[in-house]
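**Student:** Okay, structure incoming, though there's no sequence with it:
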């Protein structure tokens, strides 16, 4: 989708397929809606008085208003004016998304009129608007035999109307938001693809395609023999149960060389580590059959790394970023891990596998050890790791775990700014006691109590050489039920963090 800005005070003269303006609850018009109302001799107020109450997220499309050049005027409900301002640009994004959905039938151009929000930068509003547009117009049909092309949104271009002084900042925000939306689209499509298509090999090929498209990216895809040579015994043990070949994907975005002379840059690269279990049956500790199909989403951590790399490469961010993806399946077979087995990790620590369905930490731990060679300034792993995190936080917040206060706050702040929120969870040393084993250096589970916390504590054993944080996205990476599908989270959070560092 194409994004651009237009500076004009005469909104009623803008020739466009659809013009979106805000209406507050209780009949209060935004300045833009008021201008259109005056140009149309009160047509907007008449409709608002009779049938449109301005409920947050609601829309109503008016056609061929007298005195207005736009083919359609889309009224967007903003809720109560005081609440709208209190929610900062969250409401602006939600309202814009609703407007996009309502305007999807428009052929060609839809013009957004962003309602000014106190204390929120123009660039942030524009970024949020572009992300919302991308989310609203996403449509999956990759695995349909005969895709319904008519079902695809027809919205092709968004023009944001801003004050002349704000045009440059708005364009910057639209560019950033569009790149993030493109990254989210890749992440969502990878997550939604079935496990027989989106295999570890497919993830590796996707990384290679990104490297061909963007010159700033370099990629290396390691096979089983190369992983064996590295001594990744924990990762290998999970992959052993499947006939599908494992892949260890290493992505590099070399952006620091583009930094202007004298600018501050991190001492080492930022490393993103994504869990890439392309299907998780639980291994010998088999999962229940109901909703097991959703375990194709167990690679959403890997998908979010690939989506983030697509976005940061499109934006050419002046940062060195490394992506690590251990990818395999977790299936039951005669070669699969058994409860009670002991494996040796790349770090040399032995692990007693008490539950083969706690496999994500077994592949991530070796990737975290591998990350040491880059002497990173920060390492963030992203994983659909535990059902316990869903119990704790539901589908609203991702779980954020870190003992580094600065890194934790930077990620939490990025989540708040991007509306892709995370909640910091405890990591007291006392939780480590639950991982004790009589037969190995540590066990891979700590029992039912605080399951998400003990999973993070397990990973922390392999991340002592650098500032580290863990994002448990088991509750936020996808939705189930009738709206089943990947969400693209936490690409907005990760990209906001990277933008902040850049």
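**Tutor:** It's in. Computed from a predicted model, the values in this text were never measured in an experiment.

**Student:** Only C-alpha atoms from now on, for both contacts and neighbour counts.
**Tutor:** Fine.

**Student:** continuing past the lengthiest strand in the chain, what's the next helix or strand?
**Tutor:** Identified as the longest strand of the chain according to DSSP state E is strand 320-330. With elements assigned by DSSP states H and E, the helix or strand that comes after strand 320-330 is strand 341-344.

**Student:** elements contacting that next one?
**Tutor:** Packing contacts for strand 341-344, counted by 3 or more Cα pairs under 8 Å, 6 or more residues apart in numbering; DSSP states H and E, involve helix 233-239, strand 350-353.

**Student:** Any buried residues in it, and which?
**Tutor:** If you call a residue buried by 16 or more other Cα atoms under 10 Å, then strand 341-344 has these buried ones: 342-344.

**Student:** Same question for stretch 69-86.
**Tutor:** 69-81, 84-85.

**Student:** list the helices and strands the longest helix seen in the chain packs on?
**Tutor:** Looking across the chain with DSSP state H, the single longest helix is helix 167-192. With contacts taken as 3+ Cα pairs under 8 Å, 6+ apart, helix 167-192 sits against strand 2-7, helix 122-136, helix 300-315, strand 485-486, helix 491-501.

**Student:** Give me the angle between the longest strand of the chain and helix 491-501.
**Tutor:** 160 degrees (axes from the mean of the first three to the mean of the last three Cα atoms, to 10 degrees).

**Student:** Next, the buried residues of stretch 408-420.
**Tutor:** 408, 411-415, 417-420.

**Student:** For the stretch 1-150 of the chain, which segments count as helices?
**Tutor:** Ranges of helices in the stretch 1-150 of the chain, per DSSP state H, counting those that start in this stretch, are 31-39, 43-50, 81-86, 89-102, 122-136.

**Student:** Let me see the residues that make contact with the helix or strand following the longest one.
**Tutor:** Toward the C-terminal end, the helix or strand that comes next after helix 122-136 (DSSP H and E) is strand 155-162. Strand 155-162 is touched from outside by 1-8, 100, 103-114, 126, 137, 170, with contacts defined as Cα atoms under 8 Å, 6 or more residues apart in numbering.

**Student:** and strand 155-162 with helix 122-136, angle?
**Tutor:** 160 degrees.

**Student:** Now do strand 155-162 against helix 89-102, angle only.
**Tutor:** Using the same axes, to 10 degrees, the inter-axis angle of strand 155-162 relative to helix 89-102 is 140 degrees.

**Student:** Check it against this one:
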């Protein structure tokens, strides 16, 4: 898919399709008004006839419009103008992308990027349009023998900017939006693959493939023997019930100065989670292939950073394993020693993500990171607390948490802070080890973060629980690619 920016009046565009917005009730946007005037009131006549009223998500494709040099005009409903914010803009762009894909128009110019969105400038609108269009057109059909592909798919989308002065910022916005969309697509692909294909070894192979595509990326992969030598008893405990060997994957990109500390991204990569001996209910267990979406977001963010050639140093660490029941599997009540030397009583083998991550966090210390962000589909309690809209964000340094939240607001990929007070640490007390791997039913997302905080004391660290945001269930089941936009924006803000 090719994207471009352009400044020009809509009625003069020689294009397969010109896209303009219509607000409720039948209120033409500025670009639509120009087309209406040039066509002798053709659009106004259609709206008065009741063909469209501008409700959010509506589309109306017009052909043979009088006095127009374009082949088609696509009217997109935008809802009430006074309520036109981020969500309404994304809805309008998504509706336009789907309509264009079905229309047979291989290229189009959109004036939706000229619509006033509350608190957003033109560059944001351009970037959001590229990213949203990429999301709308994403399809995962590589495992289907007969995939349904458009006969004439949309190949180029040009986005309008008000004048020539806005072209440089618009062009940069296109580059950023495309890179983030590509990163999200990679994260979605990895998340959507089933556990019999996307194994820990497969993730390691994908890291090597990414390094071939971007030679600036350096990859190191550790296996079980390496983990034993390092004392990674927690990560190895998770892997004991699986025939698939675990992998600790490190990806390094040195785009900054030689002495600059890297920013670290650490991802939970449980490629399938049955719960282990503490086995999960059968219903919806297939969705536990998505339990590696934290790792997938590390891959996706690194890809975006590499494509953008960001001027900073970056390290991605992925703890990849399966969690399955077996005669050799870890049992409730077992005590293991982590790489940090701390001991853990494993009361619930289905709280495995924090066990894999704690050793990964300790390993990350060796890079002397400026900041550390970990991402994990960690707790069902996060879904109870925040639903499927916001990532839970917790950390040991308020400034870092604020930076993460600000990046999410800018990217439209929002998080919400939960407390990480010392009072919650008492929930992890154990009679037989330094700590238990679970607390009680209360504040499960917070006590899970408390567990991880014990392995991040030497670092500026924040944790994103993405259990409610990493994938969709039901009819639209599939990985979302989040929080790649938030993470990439966080890195952009550091540049």
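**Tutor:** Happy to help now that I have it. Note that this is a predicted model, so its numbers are computed, not measured.

**Student:** Once they're superposed, tell me the TM-score.
**Tutor:** Once superposed, the chains reach a TM-score of 0.97 (TM-score structural alignment, normalised by the length of structure 2), with 490 aligned residues with a Cα RMSD of 1.4 Å.

**Student:** follow-up on the earlier one: so where in structure 2 does the longest strand of structure 1 end up aligned?
**Tutor:** The alignment of strand 320-330 of structure 1 onto structure 2 (TM-score structural alignment) covers residues 313-323.

**Student:** mean offset of that stretch relative to structure 1 (after superposition)
**Tutor:** Its matched residues in structure 1 lie on average 0.4 Å from stretch 313-323 of structure 2 after superposition (mean Cα distance after the TM-score superposition for structure 1).

**Student:** Identify, from the buried residues of stretch 408-420 of structure 1, the entry nearest to residue 430 of structure 1.
**Tutor:** Closest to residue 430 of structure 1 out of the buried residues of stretch 408-420 of structure 1 is residue 408 (20.0 Å), distances taken as Cα to Cα.

**Student:** mind checking what the closest one lines up with in structure 2?
**Tutor:** Under the alignment (TM-score structural alignment), residue 408 of structure 1 pairs with residue 401 in structure 2.

**Student:** and after the helix or strand encompassing its match, which helix or strand comes next?
**Tutor:** In this assignment (DSSP H and E), residue 401 of structure 2 forms part of helix 398-411. With elements assigned by DSSP H and E, the helix or strand that comes after helix 398-411 of structure 2 is strand 415-417.

**Student:** With residue 201 of structure 2 as the reference, measure out to whatever residue of structure 2 lines up with residue 111 of structure 1.
**Tutor:** Using TM-score structural alignment as the criterion, residue 111 of structure 1 maps onto residue 109 of structure 2. The gap separating residue 109 of structure 2 from residue 201 of structure 2 is 43 Å, by Cα to Cα, to the nearest Å.

**Student:** which of these two has more neighbours?
**Tutor:** Looking at residue 109 of structure 2 and residue 201 with other Cα atoms under 10 Å, you find the greater number of neighbours at residue 109, namely 26 against 20.

**Student:** Name the nearest residue to that one, sequence neighbours excluded.
**Tutor:** Spatial nearest neighbour of residue 109 of structure 2, excluding adjacent residues (Cα to Cα, 6 or more residues apart in numbering): residue 158 at 4.5 Å.

**Student:** Which position in structure 1 pairs with that neighbour?
**Tutor:** Residue correspondence to structure 1 (TM-score structural alignment): residue 158 of structure 2 is matched to residue 159.

**Student:** For its match, the count of nearby residues, please.
**Tutor:** Residue 159 of structure 1: 20 neighbours (other Cα under 10 Å).

**Student:** next one: residue 425 of structure 1
**Tutor:** For residue 425 of structure 1, the tally of surrounding residues (other Cα under 10 Å) stands at 18.

**Student:** May I have the residues that are in contact with it?
**Tutor:** Residue 425 of structure 1 neighbours (Cα under 8 Å, 6+ apart): 399-401, 453.

**Student:** Now with 6 Å, please.
**Tutor:** For residue 425 of structure 1, the contact set (Cα atoms under 6 Å, 6 or more residues apart in numbering) comprises 400-401.

**Student:** Alignment lookup: it to structure 2.
**Tutor:** By TM-score structural alignment, residue 425 of structure 1 lines up with residue 418.

**Student:** Could you check which residue of structure 2 pairs with residue 144 of structure 1?
**Tutor:** So, by TM-score structural alignment, residue 144 of structure 1 is matched to residue 144.

**Student:** OK, contacts around the residue lying closest to residue 200 of structure 2 once chain neighbours are set aside?
**Tutor:** Nearest residue to residue 200 of structure 2, sequence neighbours excluded (Cα to Cα, 6+ apart): residue 320, at 5.0 Å. Residue 320 of structure 2 makes contacts with 200, 246-247, 269-270, as judged by Cα under 6 Å, 6+ apart.

**Student:** Against residue 209 of structure 2, how distant is residue 320 of structure 2?
**Tutor:** Distance from residue 320 of structure 2 to residue 209 of structure 2, by Cα to Cα: 17 Å.

**Student:** Residue 252 of structure 1 in helix, strand or coil?
**Tutor:** strand (DSSP: H, G, I helix; E, B strand; the rest coil).

**Student:** ok, it touching residue 218?
**Tutor:** Yes - Residue 252 of structure 1 is within contact range of residue 218, at 5.1 Å (criterion: Cα atoms under 6 Å).

**Student:** for stretch 337-354 of structure 1, which positions count as buried?
**Tutor:** Buried, per 16+ other Cα under 10 Å, within stretch 337-354 of structure 1: 337-338, 342-347, 350-354.
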